[in-house]
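> sequence and predicted structure are below.
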Amino acid sequence: MIVYEDSELFIEKEPSEIPWLKIFTKEPYRELGDVPKELRTRLWEVYDIIEREMREYYNPKKINMASFANMLPRVHIHVMARFENDSYFPNPMWGEKLREANLHLPDEEEFFKIVKRALENKRIV
């Protein structure tokens, strides 16, 4: 599911028990160093907005950020809100499941609206 899209980037929801978004460049650059500097700066500004909004909305224990790109060899950044009672914490979401989650999170559709508004307003602090 696409949460946000413009001429350079798009943000996709990763199906998961936790809030998890992925930021992609539209151009399928293979490595971060291949991304033009101006777009690379924008990519991190978008990351900052998502992280801030995720922290404010969900109040997670930790925000995880990842960019392996081994299975999907193109630039993209994972942004994940982690909770002590999610199924994997403190392991990575790709790690060993430790328990069944018992998360009661606020409405994700509202979160998507908040993120979209923040990005459209370029609310960068």
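That came through fine. Numbers count the residues shown, from 1 in each chain.
> drop to CA atoms for contacts and neighbour counts, all remaining ones
Will do.
> what segments of the protein are helices?
37-58, 108-120 (DSSP state H).
> A further structure is provided below for comparison with the first:
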Amino acid sequence: MAEFTVDPRIEAASVWIGELSLCQVRLQKDARFPWLVLLPRRAGLTELTELSEAEHAQLRADLHVAEQMVRRAAEVMGQPVTKLNIANLGNIVAQLHIHVIARHPHDAAWPGPVWGYGIPESYDASSLQLLEARLRKVLE
């Protein structure tokens, strides 16, 4: 049986935050948006329909926690949350992953999608460290 690994493109564009019941949680390296990525820890998955009924239930629970986490991220980043975008695209990276993004009318891409909009902005080291700590606290 194949072992779960993170696609190198996802790994390069995000920071590991922790583990939920089914998913690994990663923070997208783009300081413009409070943005998490959930990766179900199952090897070779590309579609939501490949998850079992039990895994779907775990994913829904993980999404609930991720919503709390992304709201916490937005708070730390000083950004309001008007809408949460939850999406599973996979057009560039086929590995099953779910984006959870806090949005508001004054964010860089509003009202359009965040994908392909502008150039990602890096977190400064202290902001990233604070954000990681606050997000991991939600997992405790």
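Yep, that arrived. Since the structure is predicted, the reported quantities are computational estimates derived from the model, not experimental observations.
> and the TM-score between these chains?
The TM-score (TM-score structural alignment, normalised by the length of structure 1) is 0.73; 110 aligned residues with a C-alpha RMSD of 2.5 Å.
> ok, back up a step: need the helices of structure 1 in TSV with mean neighbour count, can you?
Converted to TSV, the helices of structure 1 look like this (neighbours: other C-alpha atoms under 10 Å):
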stretch	mean neighbour count
helix 37-58	16
helix 108-120	16
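> for S67 of structure 1, give its distance to R74 of structure 1.
To R74 of structure 1, S67 of structure 1 is 9 Å away according to C-alpha to C-alpha, to the nearest Å.
> would you turn the helices of structure 1 into CSV with distance to M1 of structure 1?
Below are the helices of structure 1 laid out as CSV (distance: least, C-alpha to C-alpha, whole Å):
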stretch, distance to M1 of structure 1
helix 37-58, 16
helix 108-120, 11
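> what's K113 of structure 1 aligned with over in structure 2?
Aligned counterpart of K113 of structure 1 in structure 2: R136 (TM-score structural alignment).
> roughly how far does that match sit from E11 of structure 2?
In terms of C-alpha to C-alpha, R136 of structure 2 sits 18 Å off from E11 of structure 2.
> one more: L27 of structure 2?
For L27 of structure 2, the distance to E11 of structure 2 - C-alpha to C-alpha - is 10 Å.
> over to E47 of structure 2?
The value you get for E47 of structure 2 to E11 of structure 2, if C-alpha to C-alpha is used, is 19 Å.
> with W115 of structure 2 instead?
Counting by C-alpha to C-alpha - W115 of structure 2 and E11 of structure 2 are separated by 17 Å.
> the more surrounded of those two?
Of the pair W115 of structure 2 and E11, E11 is the one with more neighbours under other C-alpha atoms under 10 Å, namely 15 against 9.
> map the more buried one across to structure 1 for me.
Checking with TM-score structural alignment, E11 of structure 2 has no match.
> is it fair to say E11 of structure 2 lies in a strand?
No. The assignment for E11 of structure 2, made by DSSP: H, G, I helix; E, B strand; the rest coil, is helix rather than a strand.
> for N88 of structure 2, which non-adjacent residue is spatially closest?
I98 (4.7 Å; C-alpha to C-alpha, 6 or more residues apart in numbering).
> what of R103 of structure 2?
Here the residue nearest R103 of structure 2, using C-alpha to C-alpha, 6+ apart, is K83, at 5.2 Å.
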